[in-house]
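*Asks:* Predicted model follows, preceded by the sequence.
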Amino acid sequence: MHLITIGLNHETAPVAIREQAVFGPEKLVPALQDLTAQRDIDETAILSTCNRTEIYCRQQQPDGQAVVKWLCQFHALEPQQLQECLYHHPEEEAVKHAFRVASGLDSMVLGEPQILGQMKTAFATAHKAGTTGKILNRLFQNTFSVAKQVRTDTAIGASAVSIAYAAVDLAKKIFADLGTKTVLLIGAGETIELVARHLTNNGVRHIIVANRSVERAELLTSRISGEAIALSELPNRLAEADIIIASTASTLPILGKGAVESALKLRRHKPIFMVDLAVPRDIEAEVGGLADIFLYTVDDLKQIIEENISSRRDAADEAEKIIALETIRFMHWLRGLNAVPTIRSFRKNVDDLRNAALEQAYRQLAAGENPERIIEILAHNLSNKFAHAPSQALKQADNEGNSRLLSAARKLFMLD
C-alpha cells in the first residue's frame, strides 16, 4: 500500500501546458473511474483548477510511473514535455502536500481560501464516483480539518488577497477611476463572483455578466445590481466594455481575435483592458497582439500577487508548524494500518490455541478427572503452545545470525 501524489502547478508548468492537463467537469468522473480501473491503482482523487492538476492515489507500487503514463494517454500529451513539469510526492510528502495545498500555502496567492473549496469539491466528486476508500477518505477529512485549524489559529487569511483581487487591483492601477468604467465579466462561477464583489467595493457601477446559462448570470447580477446577458450576445456588447475579465470552464476560447477587432473599430480604438483567469484560456492568445488591447493571463498576475502577500509570510511559518505536526499524526495512523492484518492473524492463532485447550479440558472434566490437575495441564499446554512458534523462530534467527529479529523479540516481549 503506497500513497502518492502526481501533479503540476503554476510554479512548474506554463499555462500552455496546464490548460492541456485540465480535467473539465464532464471528463472528471470518467477519468477517475478509468484511472481506478488501472492495474495496482486502488483509490484516486483528482484536483483540477486553473493553477494546478493533481492526482492523489493509493496504489500497490511505490512509484508514480503508471499514473504519469495514464495522464499522458488520457490527455494525448507528449511524455517528455509533461515529465519536465511534474512533481512526485510519495507517502509522507503526499500528506504534507495535501495539507499545504488546502491551507493555501502552495497557492499563487499565499493563503487564498478558494483552493479549500475546490479540494472539497474534488473529494466529493471522487467519493461519489466510488474511487476513494479508507485511506483517501481519511486523508481528505484530515486535510480539511488541518486547513480549518490553520485559518483559525493563524492570520494566514487576514488580508483580502486572491486571483480575483489581483485582477481588480491591476485594473485600478491602469484606470484612475473605476467608477466611470463599464466592466464585462465572462462567466458566473466562484472566481467571477469574487471579481464582481471586488469591483463593486471599488465603486464600479456598470457590470455586465455574460454566461452560457443566463439564469446563473442573473443570480449573480441580482446580488451586485448588474446586467445579465447570454454568451451569444457578446459580439454585440463587446464595444461597450472598458474592462473584460473572463473565467469559465470552457475547453475552447470564447473570445476571438475577429470579434475584438470589430469591437475596437466601433470604439474608435479606445483601449480595452482584459484579464483571462481561465485555464484553458477563454481569450485567444492572438488578441494580445492587437493594438489598444492590454491582455493579461493568470501568469501575469504573479508580480501583483507577490506585492500583496508580505503580511502573510509570518502566518505561513506558523501554519507550517501545524502542518508538520498533523502530518506526523496522520503517518502514525497510516503506518499503524500495516500492522492490522498481522495483529488479526496473531489473535486468531491465540484464540484457536485457547479454544482447542478448553475443549480438551471440558472433555476431561466431563470424564470426571481431577479439576485441579486439569487446570494445571491446561495452563502448561497453553504456555507451551504460545511459546512454541516464537521459540522456534528465535532459534532459527540465532542459527542464521539474525540479530535484528532477536533484538525485536526482546522488545516485543518486554524482556529488557
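*Replies:* Now that the structure is in, tell me what you want to look at. Numbers count the residues shown, from 1 in each chain.
*Asks:* Every contact and neighbour count from this point should use C-alpha atoms.
*Replies:* Fine.
*Asks:* which residues of the stretch 251-400 of the chain fall in strands?
*Replies:* 272-276, 293-297 (DSSP state E, counting those that start in this stretch).
*Asks:* How about the stretch 101-250 of the chain?
*Replies:* 182-186, 206-211, 227-230, 243-246.
*Asks:* can those go into a markdown table with extra columns for distance to Gly368?
*Replies:* As requested, those are exported to a markdown table (distance: least, CA to CA, whole Å):
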| stretch | distance to Gly368 |
| --- | --- |
| strand 182-186 | 92 |
| strand 206-211 | 90 |
| strand 227-230 | 94 |
| strand 243-246 | 91 |
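*Asks:* Relative to Thr12, which of those strands is closest?
*Replies:* strand 243-246 (23.4 Å; CA to CA).
*Asks:* which helices and strands sit right next to the closest one?
*Replies:* strand 182-186, strand 272-276 (3 or more CA pairs under 8 Å, 6 or more residues apart in numbering; DSSP states H and E).
*Asks:* follow-up on the earlier one: using a markdown table, lay out the strands of the stretch 251-400 of the chain together with distance to Ala285 and mean neighbour count.
*Replies:* What follows is those, written out as a markdown table (distance: least, CA to CA, whole Å; neighbours: other CA atoms under 10 Å):
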| stretch | distance to Ala285 | mean neighbour count |
| --- | --- | --- |
| strand 272-276 | 10 | 23 |
| strand 293-297 | 9 | 19 |
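*Asks:* Which one of the ones you listed lies nearest to Gln81?
*Replies:* strand 293-297 (21.7 Å).
*Asks:* contact partners of that closest one?
*Replies:* 271-278, 287-288 (CA atoms under 8 Å, 6 or more residues apart in numbering).
*Asks:* Just flag the most distant two among the residues you listed.
*Replies:* Pro271 and Ala278 (21.7 Å).
*Asks:* So these two - more neighbours on which side?
*Replies:* Remark: of Pro271 and Ala278, Ala278 carries more neighbours, 25 against 15, as counted by other CA atoms under 10 Å.
*Asks:* Please name the nearest non-neighbouring residue to that one.
*Replies:* Of all residues not flanking Ala278 in the chain, Ser247 sits nearest, at 4.5 Å (CA to CA, 6 or more residues apart in numbering).
*Asks:* So that neighbour sits against Pro280, correct?
*Replies:* No - with contact defined as CA atoms under 8 Å, Ser247 does not count as touching Pro280 (9.4 Å).
*Asks:* Got another one to weigh against that:
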Amino acid sequence: MATYSFVASHRIIDLTTVALLSNGAAGIPELFRTETAQNLGVTGTIVLATCNRLEIYVQLSVAEHLGPVSDMLYAEIAQKSELDAELIADSFEIYENLEAAKHLFTVASGLESAVVGEREIAGQVRRALAYAQEEGAVPGELVQLFEHAAHTARQVGQHTTIGSQGRSIVSVALDLADAVAEKDWKTRRALVFGTGAYAGATIAALRERGCEDIWVNSRSGRAPEFAAKRDVRAVPKGETYKAMEQADVIVGCSGGSDPLSPAEIPPGHHTILDLALSRDFDPAIADLPQVELITLESVRLAAPEETEEAVATAERIVESETQAFAARQKTRNIDSAIVALRSHTMEVLDEELDKVRSQFGCTAATEQLELAMRRMVKSLLHTPTIRAKQLATQGRTSDYIAALETLYGITIDDR
C-alpha cells in the first residue's frame, strides 16, 4: 500500500491556475470511487483545497498503477477546467509515502503558507479529513496521516513562536486595508461575501479589530441563518448593490463562478479584499476610481516573515514528527506480520487437528492432544513474536518481513 500526494501550490504556479485546478478537481473523490479507479488499486482519497493550494492525497494498493491513476486525475481536471492536460501535469508535484507525510505536516504547521505560521491551514486540514469521511469510507492509513498532521501543527504551535501573533491571510489583508480605507474599524461598515468557514474566520478577525457593523451577502440564500449564528446582519435578497454602495470595506470569501464586473460596483470609495480562491471580483475593478483592490497576491507580497530561529525550530519538530509517524507505521507493519505468522501457523495446526479428529473422533485423548499441540504452537511463536518487536525498534521491520516471505511464503506489504 502506498500513499501519494499531488500538490499544486502558489510556490510553483500562479493563484489563478490554482483556482482553475481546484474547480476542475471537485469531482475527483467521486471519480476515485468508481469501479475503474478501484480496479487500478485506488482505495481512498482526500482533497485539500485552500486559497493558495490544491493537494490530492491518494492511497494506492498497486504502486505500478500510479501512471494510469495520474492520467485519470489529470484528464478529469482538464475536462472540468478546460486547462491543457500537459499544463495540468506540469502544475503538480508528486510526493510518495514518507515524503508525502512530511509535506503534509509542513503544510499543516503553516510553514508552506503565503503567510508563514498562519493558523487557518490546520483547521482546513482537519476539515478536509472530515469532509472525506462524510463522503464515504476513508482508509485508516489516510486518517492516521491527517490526524498526525493536526498533531504536528499543535506541537509547532505549542513549542515555537510560529503563528503566535495570530497572522493569517485575513489579518494581513485587513492590515493592508487599514492603510488605504477611510475611517477606523469602529466606524467602518464591512460587507462579507460568503457563508463558509473562511467567511466565519473573516467575521471573527473583523470583530477583533473593533468592527461592529458587519453584513453578510450570499448567493446561495444561506446568509440569514449564517448571520444569525454570528450576530451580524444578512443582506436582503436583491439588495447586494445597495449593500456594496453603503460598505466601506468589502471582503470576498465565497469564490463564486461569476465574479462581479466593474459595471456592477457602485461608484464611490470602496476597499475591496478579494480573498477567495476563485475570484469574487474581476481584477479590472482595480482600475475604477476610488476603488482599492487587495488580492491574495497582494497578501502574499506583504506577508511578514517569521524569525529564522522560529522557522528552524518548527522544521525540526516536523522532522521529528515525520520520523515518529514512520516508526508508528513500521510498528503497524510488524503487528500485521505477527498476525500473519500466527494465522498461518494456526491454519496449519487446525488442518492437522481436523485429520486427528476424523481418524480418532472427539475422544478425551484427542482433546488432550489438541491442548498439547496448541501449547506447543504458542511456545514456538513466542520467540518470533519477541524478535519481531525487537527488530521493529531497530528499524529492521523489512528484514523480518523478508524472512517470513522466504521461509513461509507469507507476503506482507511493507510500504
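*Replies:* Received the coordinates, thanks. Here the structure is a predicted model, which means the values were calculated and not measured.
*Asks:* circling back to that earlier point, could you export the strands of the stretch 101-250 of the first structure as a markdown table, including distance to Ala147 of the first structure and mean neighbour count?
*Replies:* Below are these laid out as a markdown table (distance: least, CA to CA, whole Å; neighbours: other CA under 10 Å):
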| stretch | distance to Ala147 of the first structure | mean neighbour count |
| --- | --- | --- |
| strand 182-186 | 30 | 24 |
| strand 206-211 | 32 | 24 |
| strand 227-230 | 35 | 19 |
| strand 243-246 | 29 | 24 |
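*Asks:* which stretch among the ones you listed comes nearest Gln59 of the first structure?
*Replies:* strand 243-246 (38.1 Å).
*Asks:* In the second structure, which residues correspond to the closest one?
*Replies:* Using TM-score structural alignment, strand 243-246 of the first structure lines up with residues 249-252 of the second structure.
*Asks:* Ok, which of the strands of the stretch 101-250 of the first structure comes nearest Leu8 of the first structure?
*Replies:* By CA to CA (comparing all of the strands of the stretch 101-250 of the first structure), the closest turns out to be strand 243-246, at 22.6 Å.
*Asks:* quick one: the residue of the first structure most remote from its centre from Ser407 of the first structure, how far?
*Replies:* Most distant from the centre of the first structure: Gly368, at 68.9 Å, with distances by CA atoms, centre = their mean. Per CA to CA, to the nearest Å, Gly368 of the first structure is found 46 Å from Ser407 of the first structure.
*Asks:* that older thread, I'd like the helices and strands packed on strand 243-246 of the first structure laid out as TSV, including distance to Ala16 of the first structure.
*Replies:* Output for those, formatted as TSV (distance: least, CA to CA, whole Å):
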stretch	distance to Ala16 of the first structure
strand 182-186	20
strand 272-276	13
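*Asks:* out of those strands, nearest to Thr125 of the first structure?
*Replies:* strand 182-186 (25.4 Å).
*Asks:* after superposition, how close is that closest one to the second structure?
*Replies:* In this overlay with the second structure, the average offset of strand 182-186 of the first structure from its partner residues is 2.4 Å by mean CA distance after the TM-score superposition for the first structure.
*Asks:* So which bit of the second structure is that strand matched to?
*Replies:* Against the second structure, strand 182-186 of the first structure falls on residues 189-193 (TM-score structural alignment).
*Asks:* Also stretch 150-168 of the first structure?
*Replies:* Using TM-score structural alignment, stretch 150-168 of the first structure pairs with 156-174 in the second structure.
*Asks:* Between the two ends of that stretch, how far is it?
*Replies:* Note: stretch 156-174 of the second structure ends 25 Å apart using CA to CA.
*Asks:* gap between it and the chain center?
*Replies:* 19 Å (CA atoms, centre = their mean, to the nearest Å).
*Asks:* List the contacts of it.
*Replies:* In contact with stretch 156-174 of the second structure (CA under 8 Å, 6+ apart) are residues 109-110, 114-120, 201-202, 205, 273, 275, 294-296, 298-299, 302-303, 306, 310-311, 313-314, 317-318.
*Asks:* which of the residues you listed are buried?
*Replies:* 109-110, 114-120, 201-202, 205, 273, 275, 294-296, 298-299, 303, 310-311, 313-314, 317-318 (16 or more other CA atoms under 10 Å).
*Asks:* Tell me which of those residues fall in helices.
*Replies:* 120, 201-202, 205, 296, 298-299, 310-311, 313-314, 317-318 (DSSP state H).
*Asks:* would you list the residues you listed in TSV and tack on distance to Lys102 of the second structure?
*Replies:* Shown next, in TSV, are these (distance: CA to CA, whole Å):
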residue	distance to Lys102 of the second structure
Glu120	19
Ala201	27
Thr202	29
Ala205	30
Leu296	26
Ser298	29
Val299	26
Ala310	18
Val311	15
Thr313	15
Ala314	12
Ile317	11
Val318	7
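*Asks:* that older thread, what are the neighbouring residues in contact with the residue farthest from the centre of the first structure?
*Replies:* Contacts of Gly368 of the first structure (CA under 8 Å, 6+ apart): none.
*Asks:* one more time with 10 Å
*Replies:* Remark: with contacts taken as CA atoms under 10 Å, 6 or more residues apart in numbering, Gly368 of the first structure is in contact with Tyr362.
*Asks:* go on, Ala75 of the second structure?
*Replies:* 24, 69, 81-86, 88-89 are the contacts of Ala75 of the second structure under CA under 10 Å, 6+ apart.
*Asks:* For these, name the two members farthest from one another.
*Replies:* Val69 and Glu82, at 19.4 Å, using CA to CA across the contacts of Ala75 of the second structure.
*Asks:* which one of the two has more residues nearby?
*Replies:* More crowded of Val69 of the second structure and Glu82, by other CA under 10 Å: Val69, with 20 against 13.
*Asks:* Could you report the separation of the more buried one from Leu31 of the second structure?
*Replies:* For Val69 of the second structure relative to Leu31 of the second structure (CA to CA), the value is 11 Å.
*Asks:* intersection of neighbour lists for these two?
*Replies:* What both Val69 of the second structure and Leu31 touch, as defined by CA under 10 Å, 6+ apart, is the set Ala37.
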